[in-house]
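Asker: Provided below are the primary sequence and the corresponding predicted coordinates.
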Amino acid sequence: MVDKNNSNTNYQRNILDNLSTAVVLLNSSLIIEYINPASENLFQISKRQAAGSQLNKVMHVDDDFIDRLHDAIINFHPVTEHEAAISLPGGREIIIDYHLNPLQLADQEIQLILEISHMDRHIRIAREEKLLSEQSATRSLVRGMAHEIKNPLGGLRGAAQLLERELPSTELKEYTQIIIGEADRLQSLVDRMLGPNNVPKKHNVNIHQILEHVRQLIQVELAEDAHVYFKLDYDPSLPDIMADSDMMIQTVLNITRNAVQALNGNGEITFKTRPLRNFTIGHTHHRLVLQTDIIDNGPGIPEEIQEQIFYPMITGRPEGTGLGLSIAQSLINQHGGLIKMSSRPGETIFTIYLPLSVASQDHKNGKKQIGEHK
């Protein structure tokens, strides 16, 4: 016979597995019986490790918190708390909203459902939505301006060519050549501002092969006296993704070249890949996301331009055009992803988030590599 209690329990846990909110199921002794994938992601612990443990194994709580748990069980009533500060193993502190709800099925003992909303996560989502909105608005504005500039540039160049044919002196033609040359330079700049507008040609792509290809390109470009090293921290469990390989290479290349220039010939760049479960990019929830970090130990990005770093023409280098990061963000946006940046002296991290759908049943990733390459 089918055990209806077990069947109901499995059904309920299947529902909880698909929630983006962290859920912890405790028994009356406050022992963890179950955590859902969102909790695994928040607490950085697996279900197997958490099951049968005290709550303090996944989150450090004070006596007041424990009293609220006991009160919810004894009086069998829900408890809600907003913007509570808790610390996680490892010392990381987060702000949460939590809801305690006692539950009793049939003749079973009372259980307690602890539902946690990570407020830091909501703040992150709001910032991502703002970044995506600003990127879209900026791109539309730049495209409109670029098209307005391109039309008179074409007329200017054409007029200079016609004038050059009528000039009798070679010396005078040097001036028309300057006009034509500058018009071509501005045309090239405008085209770069517009960036790629092609629809991504997606196919099975191995992110580690992309990173290795870029690393080899960068190493060829390095000066002979440069002391720039690469540290590789790859997760071998990652499957191939559906993406445009050329666009991915351009994205990683733009970011990595910036890192090399920031190091000024001396330092370390880290390529790191990890999967994220039940992760939200902007306002869209994904069951699985690929996180790729490009980290350098350079001087950092000036604080005054960090908020605008993905805008066109924003750069911290006098010789820079400020288009590389804007184009990289646009390319990733076309894949439904997002690039974020955090920077302080000694560490700058560009993180690429991409929705991860298993493109192939063959996981052709290489072994995990943690080492240095020059």
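Answerer: Arrived safely, thanks for sending. Predicted model only: the values in this text are computed from it and were never measured. Numbers count the residues shown, from 1 in each chain.
Asker: from here on, just use CA atoms for contacts and neighbour counts.
Answerer: Noted.
Asker: what ranges do the strands span in the stretch 151-300 of the chain?
Answerer: Remark: strands assigned in the stretch 151-300 of the chain by DSSP state E, counting those that start in this stretch are 203-205, 227-233, 241-243, 266-281, 284-296.
Asker: can you tell me how far residue 310 is from residue 341?
Answerer: 9 Å (CA to CA, to the nearest Å).
Asker: what about the two, which has more around it?
Answerer: Counted by other CA atoms under 10 Å, residue 310 and residue 341 do not tie: residue 310 has more neighbours, with 26 against 17.
Asker: ok, that one - contacts?
Answerer: 135, 325, 326, 329 (CA atoms under 8 Å, 6 or more residues apart in numbering).
Asker: closest to residue 190 out of the residues you listed?
Answerer: Nearest to residue 190 among the contacts of residue 310, counting by CA to CA, is residue 326 at 13.4 Å.
Asker: residue 22 and residue 34 touch, don't they?
Answerer: No: under the criterion of CA atoms under 8 Å, residue 22 makes no contact with residue 34, lying 11.0 Å away.
Asker: what strand or helix carries residue 124?
Answerer: If you go by DSSP states H and E, residue 124 is part of helix 119-166.
Asker: alright, now check it against this:
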Amino acid sequence: MKRQRGESAARIAFGAFDSLATLVAVLDADHRVVFANAALEDALGLPRRLVEGTLLVDWFQDGASLVHALDGLERNAYAALRYEAQLRRTQREPLPVHVIVTRAEAPHRAVVELVPLEAQVRKEREERLVDQAAANKELVRNLAHEIKNPLGGIRGAAQLLDLELSTPALRDYTQVIVHEADRLQGLVDRLLAPHRSPQVVGDVNIHEVCERVRTLVLAEYPAGLSIQRDYDTSIPEFRGDREQLIQAVLNVVQNAAQALAERRARGDALIVLRTRVARQVTLGSHRHRLALELHVIDNGPGIPHSIKDRVFLPLVSAREGGSGLGLTLAQTFVQQHQGLIECESAPGRTVFKIVIPLP
């Protein structure tokens, strides 16, 4: 009974750690686990009641580093220590983790945070994508400021000049200037579109979005392209801007269809739309119990290595004549739904994964 009261008190005191995506253990002066959060429970494959009360060092391939870190913490040799280790797991391969040992606010307590190295890499990649989006917004503002006003002047001057010219051949040149100014104005307007239009939020069924996109793309490419469905029909509706999401998915699927030009000519171009539910997903610094994953998979040549890390930047395109805005706008629309688009590509298989939190 006394132990149960102690466990209950620890869960009340440290229950906030359950909302973290990283693995957390709170230790007593004897290095025994007094609290294990839900993420650590999942990683070890054991209920926390079997973890709490054990020596944390026993869960490591080499516990000597943890003992050294905890001893140093008790001697006030440092406030925190970081190192890498291998976490033992029940009937699974050891998990490589980044270990952070710090002193807890409660007396004679230490907090050990374990960040799976794979999760660390993913977090860094997501942070880069978020930073890219922020840089994109700044680029858009600069483009709008530096291009829009001069374009208006160029177009107006060309129109005035056109009225003064009597030679049809010379007037053709002014029409070219007006046409190209209008084209650049359209490019700037497309860049600004996501930041101008407010979201129209309602209930969204992701499969209705996919079906609308599938119909549009097959109408544009009626020959040589097959778009297969692989849907998890149990995915619930969620709140979002349906038109924004249609545009985001359409941009990704159109990008895939354009990359399949050679396979379309041979008649074996394939795009797969696959939906799944992911559990315990971390996007940025937030952990979500459930998330929608929409995979857009194609059997094209893959993204050139030279632009693979920059595909979501504006004006970056592997296609001759491409504006390089489709994926930029898609990423912006998905991020406005607290989600993210990731990409993995190799010759013969490219996957764009759209992840959006579910309620």
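Answerer: Received it, and whenever you're ready, just let me know what you need. Note that the structure is a prediction, hence the values are computed from the model and not measured.
Asker: quick one: TM-score?
Answerer: Aligned and superposed, the two chains score 0.73 in TM-score terms (TM-score structural alignment, normalised by the length of the second structure); 322 aligned residues with a CA RMSD of 4.2 Å.
Asker: ranking the strands of the stretch 151-300 of the first structure by burial, who's on top?
Answerer: Burial of the strands of the stretch 151-300 of the first structure is given as mean neighbour count (mean count of other CA atoms under 10 Å); strand 241-243 ranks first at a mean of 22.
Asker: so where is that strand in the second structure?
Answerer: Residues 238-240 of the second structure are where strand 241-243 of the first structure aligns, with TM-score structural alignment as the criterion.
Asker: rewinding a little: which residues in the second structure does the helix holding residue 124 of the first structure match up with?
Answerer: Using TM-score structural alignment, helix 119-166 of the first structure pairs with 117-164 in the second structure.
Asker: quick revisit: which of the strands of the stretch 151-300 of the first structure sits closest to residue 303 of the first structure?
Answerer: Comparing those against residue 303 of the first structure with CA to CA, the closest turns out to be strand 284-296 (16.3 Å).
Asker: report the angle between that closest one and helix 119-166.
Answerer: 70 degrees (axes from the mean of the first three to the mean of the last three CA atoms, to 10 degrees).
Asker: if we can go back for a sec, what about the helix holding residue 124 of the first structure, how far off from the second structure?
Answerer: Once fitted to the second structure, helix 119-166 of the first structure is off its aligned match by 1.7 Å on average (mean CA distance after the TM-score superposition for the first structure).
Asker: just want the angle from that helix to strand 266-281.
Answerer: 110 degrees.
Asker: what's helix 119-166 of the first structure packed up against?
Answerer: If you count contacts as 3 or more CA pairs under 8 Å, 6 or more residues apart in numbering; DSSP states H and E, helix 119-166 of the first structure packs onto strand 93-103, helix 170-194, strand 266-281.
Asker: for these, give me JSON lines that also has distance to residue 316 of the first structure.
Answerer: Below are those laid out as JSON lines (distance: least, CA to CA, whole Å):
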{"stretch": "strand 93-103", "distance to residue 316 of the first structure": "32"}
{"stretch": "helix 170-194", "distance to residue 316 of the first structure": "17"}
{"stretch": "strand 266-281", "distance to residue 316 of the first structure": "18"}
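Asker: now for those, which one comes closest to residue 149 of the first structure?
Answerer: Judging these by CA to CA, what sits closest to residue 149 of the first structure is helix 170-194, at 7.8 Å.
Asker: ok, and what's touching that closest one?
Answerer: 139, 142-143, 146, 149-150, 153-154, 156-157, 160-161, 163-164, 167, 312, 323, 327.
Asker: chain center to stretch 187-201 of the second structure, what's the gap?
Answerer: Relative to its chain's centre, stretch 187-201 of the second structure lies at 20 Å (CA atoms, centre = their mean, to the nearest Å).
Asker: next one: stretch 327-341 of the second structure
Answerer: Using CA atoms, centre = their mean, the offset of stretch 327-341 of the second structure from its chain centre is 8 Å.
Asker: can you check stretch 223-236 of the second structure too?
Answerer: Centroid separation for stretch 223-236 of the second structure versus its chain: 21 Å, with CA atoms, centre = their mean.
Asker: how long is it from one end to the other?
Answerer: For stretch 223-236 of the second structure, the separation between the terminal residues is 33 Å (CA to CA).
Asker: wait, residue 244 of the second structure sits on residue 331?
Answerer: No: distance between residue 244 of the second structure and residue 331: 10.7 Å, which falls outside the contact criterion (CA under 8 Å).
Asker: rewinding a little: which pair in the contacts of residue 310 of the first structure spans the largest distance?
Answerer: The most widely separated members of these, counting by CA to CA, are 135 and 325 (11.3 Å).
Asker: so what sits against both of these two?
Answerer: 310, 311.
Asker: next, the angle strand 93-103 makes with the helix holding residue 124 of the first structure.
Answerer: Between the axes of helix 119-166 of the first structure and strand 93-103, defined by the same axes, to 10 degrees, the angle is 130 degrees.
Asker: distance of residue 129 of the first structure relative to residue 340 of the first structure?
Answerer: Going from residue 129 of the first structure to residue 340 of the first structure by CA to CA gives 12 Å.
Asker: contacts only, for the alignment partner in the second structure of residue 322 of the first structure.
Answerer: By TM-score structural alignment, residue 322 of the first structure lines up with residue 324 in the second structure. Under the criterion of CA under 8 Å, 6+ apart, the neighbours of residue 324 of the second structure are 313, 314, 315, 316, 317.
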